[in-house]
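need coordinates for the below:
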Amino acid sequence: MIKHWSQYSLTTKVLVGMVAGLATGVLTRTFLSENVFVSQYVTDGLFHIIGQIFISSLKMLVVPLIFTSIVCGTSSLSDASTLGRLGFKTLALYLFTTAVAITLAIVSALIVKPGVGANLEAVSSFSAKEAPAISEVLIHLFPDNPIEAMASGNTLQIIVFAVLFGIAIGAAGDSGDKIARLFDALNDVMMKLVALLMNVAPYGVFCLMAKLFTTIELSAIVSLAKYFTLLLCVLLIHALVTYCSLLKIFTGLSPRTFLSKMDDAAMFAFSTASSNATIPVTMETVTYRFGVSNRIASFTIPLGSTINMDGTAIMQGVATVFIAQAFGIELTISDYLSVILTATLASIGTAGVPGVGMVMLAMVLKQVGLPLEGIALVMGVDRLLDMVRTAVNITGDCAVTCIVAKSEGAMDVDVFYDPEAGVKEETIDFHHIR
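This next block holds a predicted model:
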């Protein structure tokens, strides 16, 4: 018996949209690339407009969702010292996984040698932006204008202000209780907005994938096949081995169950290539499918989307070795140790900087004396790999959130193992809002 479209799960709908968009993009590029009408009104018109509206809608939810959920979680804490312990655990885990990621990448690249014999020459130059100093980043954690921080989408500043605001609400007695109830209501409304957007998500994903695969240069992937394949394999190993091992060791939870419930968030991360844009879906996943308390998820997920750069760290490790080999430059053990340290610290030091992946790679290449023009060698395939990197980063955010929540006794294990938990998405009846 054939199901009606509305009876399929969100995961199935998004997967169908993704595959259909990919096929549409490839077919359009193959058979209609010279058709001006299709290019102007379909690819750069309809697909581009709907895809960008979808991305903008996701980003629209990020700032109010982060602010309301962190305020709700922080104001409910009975002991403010809990926040310090929570922050230390989260930050330590994110930095540890990043260090493991880049170490794994460098070791794999040294074994496989993707750049040996390539003898490639950069066809374009790359102008690197200056990464901010660590002292500057620490100063800018604290907003001098919280409204401006929200308007510009500065995630770390929003987190700091929301935490301080939440603590103040908890300390304000009866007046604080009134404000806390208001934010609880606002948080419920924000989750309803997320549910509303999920109803149109498959169509947005279809348009994003259709537009993307009419522009990806497949010839670039072929010319860099060894680099592309190695980086893809290391990303998958990190997601399937590193994260799952940490989850099993620190929580005893089933990695199989964890991965099976990651599908929605991973697919959204892959299709949008943006950790920030995926925050609403990631928070919904860890809260409703994994059973993590909102007071934990509201802190770890936004922080992870900003500083958890495991996928980017893996790219830096593989790209550094690849570029060195392609240009015939020998790197010493101390150089590789320097790469590991620089990339790990840079995952915090470059938070919030546009083009963070290329900024971090430029920092690493400068550190070990490799030519910055080497970045141009890998830029041709970076867009597709960036989608995979984002999915890996999101998986890391969820794994760390589960570990921290379990250690704080803020996770419902029954929900985690319930295969039906969070599966049925909330539908919006636009004919009967109330």
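
okay, CA-based contacts and neighbour counts for the rest of this
Noted.

show me which residues of the helix or strand Val26 falls within are buried.
Taking DSSP states H and E as the definition, Val26 sits inside helix 10-31. By neighbour count on 16 or more other CA atoms under 10 Å, the buried set for helix 10-31 is 10-11, 13-18, 20-26, 28-29.

stretch 237-255 now?
237-240, 242-247, 253, 255.

right, and the pair among those residues with maximum separation?
Ile237 and Leu253 (19.0 Å; CA to CA).

ok, which stretches of the stretch 201-350 of the chain are helices?
Taking DSSP state H, counting those that start in this stretch to define them, one finds helices in the stretch 201-350 of the chain at 201-212, 218-223, 225-237, 244-251, 255-260, 263-272, 279-284, 294-307, 310-326, 333-349.

okay, angle between the last one and helix 294-307 too, please.
Following axes from the mean of the first three to the mean of the last three CA atoms, to 10 degrees, one obtains 130 degrees for the angle between helix 333-349 and helix 294-307.

quick check: angle from helix 333-349 to helix 310-326?
Going by the same axes, to 10 degrees, helix 333-349 makes 150 degrees with helix 310-326.

contacts for helix 333-349?
95, 98-99, 102-103, 106, 131-134, 137, 307-309, 313, 316-317, 360, 363-364, 367-368 (CA atoms under 8 Å, 6 or more residues apart in numbering).

just to revisit the earlier point, closest one to Gly84 among the helices of the stretch 201-350 of the chain?
helix 294-307 (11.6 Å).

helices or strands up against the closest one?
The contact analysis (3 or more CA pairs under 8 Å, 6 or more residues apart in numbering; DSSP states H and E) places helix 294-307 against helix 48-75, helix 81-112, helix 155-171, helix 279-284, helix 375-407.

please give the structure of this sequence too, so both can be compared:
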Amino acid sequence: MDTKIFTGNFFENYLSLTHYQTLFAIAALLISFYIIKKLQDKKVSFSLRMFAGLGMGIVLGLGIQCLTGFQKEPLIWMQETATWYGLFGRIFISFIRMLVIPLVFVSIVKVIIDFSGQKDLPKIAFRGIFWLLFTTGIACIIGILLGNIFSLGYTHNTLPIELKGREMTNLVDTFVNLVPSNIVSAMNTENIIGLVIFSALIGLGANRMEKKNPEAIGLFKKLIEGLYKIVMSVTMTIIKYMPYAVIALLSKTIISNGIPAIMEVSGFVLSVYIAAILMLLIHVLLVSLHGISPLLFVKKSVEVWLMGFTSRSSVGTLPLTIATLTERMGVSSGTANLIGSLGSTMGMNGCAGFFPALIAIMVAHMIGIPMDAQFYIMLVIVVVIGSIGVAGIPGTATIAATIVLSGMGLGEYFPLIGMVLAIDPIIDMPRTMANVSGSLTSAVIVDKETGNMNMNIFNDPDVILKD
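Okay, the predicted model is just below:
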């Protein structure tokens, strides 16, 4: 039965608003937004708002599908509804992508200049960075393997998209091309690795010139600090609206794709949980190779793992991470504070390791890009280097995925991961657990390597945290 209430080119093609069902669907979305706003006004935690958005997105999407008897082909009013729902999701994604360049630049410069003047800590810092990035590289490889094992994003109807522009490049040229000849062009084309290299050089240059020009470099550091706070403030403001985007993205995907979309994303969820478990096992293996009891390490790490899993915040877990390292594992205060802090802002095994790798593999499958050894090597490099430029805030994984897709030349296909972003609360828990476990592992290994670890404390199974 035709239920059109508006006709004509203006309503059909410009407004995408011709049926009364579309109006009701838009009204339902706005009501959902109102509920999220009330929860926000009542200071309900971000995690609970995300879960609420997840639930409402599922209800909206399945409710609209149910009204049509779960038809395989969406009706016209469903297509219109998906278009309007896409407005909010696409705007959010655009805002996230807009922040990538400034966030990476100020984050990398700040990380470099923060090491200035810490003469007694460089050895610990560089070892810590190595282990954080090394475990992130392992996490990336796990993501690549699982993404291919589960064939994420792959369907038999997948067709190559614009592959003729992707010419084969040898390994030497690949590494040469990492260094940008024009930084403005690199920013414009979202050459993230080039931006990271440039940002690191700026930070190193500032540290070298500090003694000769303390006043000018002091002003520069204050400028970077101010820019960092401003960019982080803008980022947090945008991330605050992620629950709204979750409703729109999830419901739009279900409306457009139906139940198969949910079944497809279930493979991604399973991959994330398996990747997190594998990373915990690798962390335990690494500490055992350094002569540390794996059983005691697990026993003393469980509380931090659970805190990360439930809080979904590496930064929020940081106080417990540092306290556990110093009081229960015998790690020196300097190592625990430095590497614990670094681990909550860079080299995060979950959010910046296996998650963006899974995303990249999924998108490559979706658009039909052939993946060879060069693709995988490049992906590991992009993931590891890109993990330095993320921050330990809610939405970190989304930013990391954006950085990696842009670094792989797939930035334009970011909207394809809308369904994954929509179920973010479900997969953020194991990601964060892997993050904090990576911080614990790196700190313990570094302190053991440098001989600063108090093994008497670590080997005491009954030691507890102080009140």
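
could I get the TM-score for this pair?
The TM-score (TM-score structural alignment, normalised by the length of the first structure) is 0.60; 332 aligned residues with a CA RMSD of 4.8 Å.

about what we covered before: what span of the second structure is the helix holding Val26 of the first structure aligned with?
The aligned range for helix 10-31 of the first structure in the second structure is 46-67, by TM-score structural alignment.

sorry, back to before: the following helix or strand past the helix holding Val26 of the first structure against the second structure, how far on average?
Once the chain leaves helix 10-31 of the first structure, the next helix or strand it forms, by DSSP H and E, is helix 36-37. Its aligned residues in the second structure lie a mean 4.2 Å from helix 36-37 of the first structure after superposition (mean CA distance after the TM-score superposition for the first structure).

just to revisit the earlier point, relative to Val189 of the first structure, which of the helices of the stretch 201-350 of the first structure is closest?
Comparing those by CA to CA, helix 279-284 comes nearest, at 12.7 Å.

touching that closest one from outside, list them.
58, 61-62, 65, 194, 264-265, 268, 297-298, 301-302, 305, 394, 398.

show me which of those is closest to Ser124 of the first structure.
Ser305 (30.4 Å).

from Phe96 of the first structure, how far out is that closest one?
Separation of Ser305 of the first structure from Phe96 of the first structure (CA to CA, to the nearest Å): 16 Å.

check Leu365 of the first structure too.
Counting by CA to CA - Leu365 of the first structure and Phe96 of the first structure are separated by 22 Å.

which one of those two is surrounded by more residues?
A direct count of neighbours by other CA atoms under 10 Å for Leu365 of the first structure and Phe96 places Leu365 higher, at 23 against 13.

in what helix or strand does the more buried one lie?
helix 356-367.

which residues does that helix contact?
With CA under 8 Å, 6+ apart, helix 356-367 of the first structure has contacts from 128-131, 312, 316, 320, 338-339, 342-343, 346-347, 350, 353, 371-372, 375.

how many neighbours does Ala92 of the first structure have?
Using other CA under 10 Å, Ala92 of the first structure has 12 neighbouring residues.

counterpart of it over in the second structure?
Per TM-score structural alignment, Ala92 of the first structure is aligned with Phe134.

show the contacting residues for that match.
Contacts here follow CA under 8 Å, 6+ apart; on that basis Phe134 of the second structure touches Val384.

just the buried ones among the contacts of helix 356-367 of the first structure, please.
Applying 16+ other CA under 10 Å to these flags 128, 131, 312, 316, 320, 339, 342-343, 346-347, 350, 353, 372, 375 as buried.

can you redo these as a markdown table with distance to Lys406 of the first structure?
A markdown table is the format used below for these (distance: CA to CA, whole Å):
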| residue | distance to Lys406 of the first structure |
| --- | --- |
| Ala128 | 41 |
| Ala131 | 35 |
| Thr312 | 27 |
| Gln316 | 32 |
| Thr320 | 37 |
| Val339 | 33 |
| Thr342 | 31 |
| Ala343 | 29 |
| Ala346 | 28 |
| Ser347 | 25 |
| Thr350 | 30 |
| Val353 | 32 |
| Leu372 | 43 |
| Ile375 | 41 |
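
mind reading off the mean deviation between the match of helix 10-31 of the first structure and the first structure?
When the first structure is superposed, stretch 46-67 of the second structure averages 1.3 Å from its matched positions, counting by mean CA distance after the TM-score superposition for the first structure.

ok, the nearest residue to Gln40 of the second structure once chain neighbours are set aside - contacts?
Nearest-residue entry for Gln40 of the second structure: Arg49, 7.5 Å, with adjacent residues in sequence omitted and distances by CA to CA, 6 or more residues apart in numbering. Residues counted as contacts of Arg49 of the second structure (CA under 8 Å, 6+ apart) are 36, 39-40, 243.

by neighbours, which of these wins?
With neighbours defined as other CA under 10 Å, the most crowded of those is Pro243; it has 27 neighbours.

got a list of what the residue mapped onto that residue from the first structure touches?
When the first structure is aligned by TM-score structural alignment, the residue opposite Pro243 of the second structure is Pro202. Going by CA under 8 Å, 6+ apart, Pro202 of the first structure touches 10, 13-18.

out of those residues, flag the one nearest to Gly173 of the first structure.
Leu10 (41.9 Å).

distance-wise, check the residue with the largest distance to the centre of the first structure relative to Arg295 of the first structure.
When distances to the mean C-alpha position of the first structure are computed (CA atoms, centre = their mean), the maximum falls on Asp174, with 38.4 Å. Distance, Asp174 of the first structure to Arg295 of the first structure, using CA to CA: 21 Å.
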